[in-house]
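K.L.:
Okay, sequence plus prediction incoming.
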Amino acid sequence: MTPKVATKTPVKAPAKKESLNPRVLKTQAPASHDMRYRLLRALHEQLNRLNSELAKDANDEEEKLVLSEQELITKALDIEEEAAFSTAIYSNIVKNKILVYKRMTVPQWKDERGKELAKAKAAEAASISDTPVSKPTEPPKPIETRLSPEEELELLPRLYTPITGLSKHGYVTSIPSNEEIEKAKKGVEAAKGWEVCDRCKSRFQVFPGRREEDGALTSGGTCTYHFGKPYWQERSAVDPGAKREKKYRCCGQSMGDSPGCTQADSHVFKISEVKRMATVMNFEKTPDTPEKPPAWPVCIDGEMGYTVYGLELIRLTATSWPSGKELFDVLVRPIGEILDLNSRYSGVWPKDMAEAIPWDAPPDTGLPTSEEATHTKRRLRIVDSPEAARALLFSHLSPETPLIGHGLENDLNAARIIHPTIIDTALLFPHKAGLPYRNGLKMLMHTHLNRHIQVVVDGKMEGHDSKEDANAAGELVRFALANEWQRMEKAGWTLQDGKFKPPPQKSFPRPPTGPMAGLTVEYLEDDPARRKRSREEMEDAEEGEIDE
């Protein structure tokens, strides 16, 4: 029988073709070129042995683990080069590596290669949130639920996010009383406007209505900060147990190297205490209007900006599920004076607010030319307060209307809404490390549907498109619904006259399976036993995207 050889194209081709010759170092070499060359060849010999033995009997799935000749050389060069930075113990490190691979069996090599591939895919997914994204090389994955819109609606309650335990994770489930609000107001007055900057953590004062002597809105001057999230460096191939550094995605600097790489005109803050949020604008429950016909589910996304009252709603978008048809997309005039529109993420720029059309203005009959339409953003309408935006959303809701979004507590809290029927995709697709870690919407769309959202265009961050984000959450719900129906069919469920029928003589409570894994009351209540993780597991969790 002719031995099987690896012909599969590598998942990621090396940047350049290299020979089995030690790389030139920017620092002083740890040993003579001859010694480095001999150690490199011995290392490559063991890697090649393991790779060849795996290739002989590899099935179709295992062929993905087989390295090409160039990839083997690159792997050996990477290991040797990393060891070369430890001058004093260079030869010991490489010799130990050679011994490890010499003693390694093919199953162990297969396991190592599997972990390397999984790590490469995870790193690619984690980097999506902060790197420029080109057009997908593969077409987006279609969502096939094999159900009609009415049948999808019938099945949707199986994905509802349980309310129990959500108050621990930012959701507001009860309206603060007048007594609680008054107590919070006294606390704000006693603080005399002193806050902690949400970006640089400096203490500063804020002056709603402007400071009398000079008209300033804040003290403390400019704010220097890092806008990118910190992440842990990849583990060393030579010494996996070595301590890793945290770096910022925005500039690549290590934490502590500098106060920041970006400057803003003023410091900003946000408030998370419910009672204090209610001092600015109190919460309301979705009104019950029996005369209103049952509405289709609604997907929403809000964008927030910083004002003298913290983070306030500055844009709100609602679309109908599952069609994705826009219900409304409006800018919102905040209650407090604006400090920073947070345009890098919100996608709302000063020009947008200045040129917005009043919500109640007559339709604009002056259509732009084709050239203008190509090079200009759509002018949005604007409502005059967060209360008006909330009323607009309420006009499309009843308490029973499913509300869909990603990190819904942020949008609901910004609009000061308490709604009982929700599907939060941040919880529907939980992070492997559990709360408070969450998978970002961008990463979920790429991972499950091969779709790119929140893209960086020509190196410029234009901010989020709230309509795109709202519909993205709706698409993820349809994806989860397709998986749920597939699971139910395997368990014996059938569809008869638009109704889902369980298997005979069996009762199936709603189980958390597939993308729902982990979405239980215990998960939401943050079981202390689940929080006992090792330092290594927590660092791995921080490598993934944490949704804002």
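P.N.:
Cool, the structure landed.
K.L.:
going forward, measure contacts and count neighbours with C-alpha atoms only.
P.N.:
OK.
K.L.:
Okay, strands next: where are they in the stretch 151-300 of the chain?
P.N.:
194-196, 203-205, 223-225, 230-232, 246-248, 262-264, 284-285, 298-307 (DSSP state E, counting those that start in this stretch).
K.L.:
among those, which is the most enclosed?
P.N.:
Highest mean neighbour count among those (mean count of other C-alpha atoms under 10 Å): strand 298-307, with a mean of 26.
K.L.:
Next secondary structure element downstream of it?
P.N.:
strand 310-320 (DSSP states H and E).
K.L.:
Taking strand 298-307 as reference, get the angle to that following strand.
P.N.:
For strand 310-320 against strand 298-307, the angle between stretch directions is 160 degrees (axes from the mean of the first three to the mean of the last three C-alpha atoms, to 10 degrees).
K.L.:
now for strand 310-320, which elements pack on it?
P.N.:
strand 298-307, strand 326-332, helix 386-394, helix 408-415, helix 466-490 (3 or more C-alpha pairs under 8 Å, 6 or more residues apart in numbering; DSSP states H and E).
K.L.:
what does it contact?
P.N.:
Under the contact criterion C-alpha atoms under 8 Å, 6 or more residues apart in numbering, strand 310-320 has outside partners 268-271, 296-306, 325-335, 341, 348, 386, 389, 393, 414-415, 466-467, 470-471.
K.L.:
Show the residue spans covered by the helices in the stretch 101-250 of the chain.
P.N.:
Listed in chain order, the helices of the stretch 101-250 of the chain (DSSP state H, counting those that start in this stretch) span 106-127, 149-155, 178-191.
K.L.:
Tell me which residues are up against the shortest one.
P.N.:
Read that as helix 149-155. Residues contacting helix 149-155 (C-alpha under 8 Å, 6+ apart): Thr145, Pro322, Leu481, Gly498, Lys499, Phe500.
K.L.:
and if we set it to 7 Å?
P.N.:
Identification of contacts with helix 149-155 by C-alpha atoms under 7 Å, 6 or more residues apart in numbering yields Gly498.
K.L.:
And stretch 44-53, by the same measure?
P.N.:
Val66, Leu67, Leu72, Ile73, Ala76, Ile98, Tyr101, Lys102, Val106, Trp109.
K.L.:
alright, now check it against this:
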Amino acid sequence: MVVRPIDLVNQPAPFQDRYKILQRLLDVLEKLKPNAKGKLNKLATGLELRVAKSSKSPQSYKFNMSILLRDLNKFQGDLSKIKIGHKPVAHSTPAVENKATKANAMEKLKSILIDVDTLEKNGYITSIGSAATATAIRSGDLQGDSEHAICLRCNTKFSKSEIMKKTLCRYHPLKKEYDRESKIHHYPCCGETAVSSSFLRLGCQTCDHHVFREQTYEGMSNITEFKDTRHVEGPENVLALDCEMAYTSLGYEMIRLTIVDFFTSKTLFDEIVRPIGQMIDLNSQFSGIHEIKESDSLSYDECMQRVLTSSLINKDSILIGHGLENDVNVMRILHRKIIDTAILYSKGRFKTSLKNLAFENINRKIQSGEHDSSEDAIATMDVVKSKIGIPIAQKEWN
């Protein structure tokens, strides 16, 4: 079988260079580990990927690979003595990983829990009157003007009480991107540039209503009160979750919730949820939801009654997600045991998308079409497993 390097969003070296070095690495491993031939392809690919991800240029990639090859020969293939980017490789190389224990996994997960201060700085509301609440109030729409909002799509100021009156909202569904070659921002949804004189520059899609999103604790509580998970008793568990949202007369609401168990990878809850407000836009391009039938969906209250229980989300649950503040805020829950991959992998004030994280860390392509909360929850969970050195495929635990 031909062994190929795993593609990266930002390639540190040309594919042919990576391919040749990977074959050389495989040859070295075959000489050093003749009794492990069935596992060497995966081992070589994993080692090369780690070097590629820790390298910023073709020169640094070749240098780092030369160090790896040197150390492999020096230590006779003993991975416990080898580092890549100053980090040991033995504990997180898939081909040499031992089966993890549940206790060990829990210890690793707790070590990457996000502290409360960081959560609040990233938009989480962890308690009534918390720093995040105060920050949200200070930075909220129109300095606390509860009667008006700024449309998230066309930037028009409008009265919330008149949101269901028909108007013209012209917008671009995708955010503008910067082209380094032309040094101009363009909209990937239609190709228009920010400096275009075309009428389409104002937007390639239209809607009959403006949309908004509450940013403050008070604003979100107007839809429904927050629920504090500290009042929900239950055993310690680890759950990955993701929501899909839509725009309604009350703002931004949850329309689908998926919860996956970390240790079994089983989907424990996946339901369509009817919003409280009057529907404006299902946001199907991103939510993947095209219709909500009362017979096939839960009300918000029914959903939360099933979710905030001892067997699902309770005070001792560790919740995993990407940009999870959006999910827990739209669920209206206050929770503090959080692992957020958007924060874990942030680069300064910039956050990497889940799509890129999944591609770079677990070699998985997601969100190729409409979003799927189940796909996103599982991808986030597997990115965390990869980060702490737990086999993604492991389903049984001691």
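P.N.:
The structure has been received and is ready for your questions. Computed from a prediction, not measured in an experiment: that's the story for all the values here.
K.L.:
Nearest to Lys432 of structure 1, out of the helices of the stretch 101-250 of structure 1?
P.N.:
helix 106-127 (11.9 Å; C-alpha to C-alpha).
K.L.:
residues contacting Ser266 of structure 1?
P.N.:
Thr218, Gly221, Thr222, Cys223, Leu339.
K.L.:
mind checking how far stretch 72-85 of structure 1 is from the chain centre?
P.N.:
Relative to its chain's centre, stretch 72-85 of structure 1 lies at 33 Å (C-alpha atoms, centre = their mean, to the nearest Å).
K.L.:
go on, stretch 255-263 of structure 1?
P.N.:
On C-alpha atoms, centre = their mean, the centre of stretch 255-263 of structure 1 falls 23 Å from the chain's centre.
K.L.:
and that stretch, which residues are buried?
P.N.:
Gly260 (16 or more other C-alpha atoms under 10 Å).
K.L.:
Count residues in the vicinity of the alignment partner in structure 1 of Tyr217 of structure 2, would you?
P.N.:
By TM-score structural alignment, Tyr217 of structure 2 lines up with Val274 in structure 1. Around Val274 of structure 1 there are 21 other residues, counting by other C-alpha atoms under 10 Å.
K.L.:
isn't Met381 of structure 2 right up against Ala240?
P.N.:
Yes - between Met381 of structure 2 and Ala240 there is a contact at 5.8 Å, judged by C-alpha atoms under 7 Å.
K.L.:
any shared contact partners between those two?
P.N.:
Jointly contacting Met381 of structure 2 and Ala240 under the rule C-alpha under 7 Å, 6+ apart are Phe262, Ile320.
K.L.:
one step back: include distance to Gly440 of structure 1 and mean neighbour count when you put the helices of the stretch 101-250 of structure 1 into JSON lines, please.
P.N.:
Formatted as JSON lines, these follow (distance: least, C-alpha to C-alpha, whole Å; neighbours: other C-alpha atoms under 10 Å):
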{"stretch": "helix 106-127", "distance to Gly440 of structure 1": "9", "mean neighbour count": "15"}
{"stretch": "helix 149-155", "distance to Gly440 of structure 1": "25", "mean neighbour count": "15"}
{"stretch": "helix 178-191", "distance to Gly440 of structure 1": "33", "mean neighbour count": "14"}
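K.L.:
that older thread, deepest of the helices and strands packed on strand 310-320 of structure 1, which one?
P.N.:
strand 298-307 (a mean of 26).
K.L.:
what's it aligned against in structure 2?
P.N.:
Under the criterion TM-score structural alignment, strand 298-307 of structure 1 matches residues 239-248.
K.L.:
ok, now how distant is Lys74 of structure 2 from Lys39 of structure 2?
P.N.:
21 Å (C-alpha to C-alpha, to the nearest Å).
K.L.:
let me fix that: Leu22 of structure 2
P.N.:
15 Å.
K.L.:
who's more crowded, these two?
P.N.:
Leu22 (22 against 13).
K.L.:
Let me see the contact set for that one.
P.N.:
Pro5, Ala44, Glu48.
K.L.:
Can you add distance to Met106 of structure 2 and give the residues you listed back as CSV?
P.N.:
Formatted as CSV, the contacts of Leu22 of structure 2 follow (distance: C-alpha to C-alpha, whole Å):
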residue, distance to Met106 of structure 2
Pro5, 32
Ala44, 29
Glu48, 29
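K.L.:
okay, the residues you listed in CSV with distance to Thr156 of structure 2 and neighbour count next?
P.N.:
Formatted as CSV, the contacts of Leu22 of structure 2 follow (distance: C-alpha to C-alpha, whole Å; neighbours: other C-alpha atoms under 10 Å):
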residue, distance to Thr156 of structure 2, neighbour count
Pro5, 48, 20
Ala44, 54, 24
Glu48, 50, 25
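K.L.:
Of these, just say which sits nearest to Ser159 of structure 2.
P.N.:
Among these, and counting by C-alpha to C-alpha, the member closest to Ser159 of structure 2 is Pro5, at 54.3 Å.
K.L.:
All good on my end, thank you.
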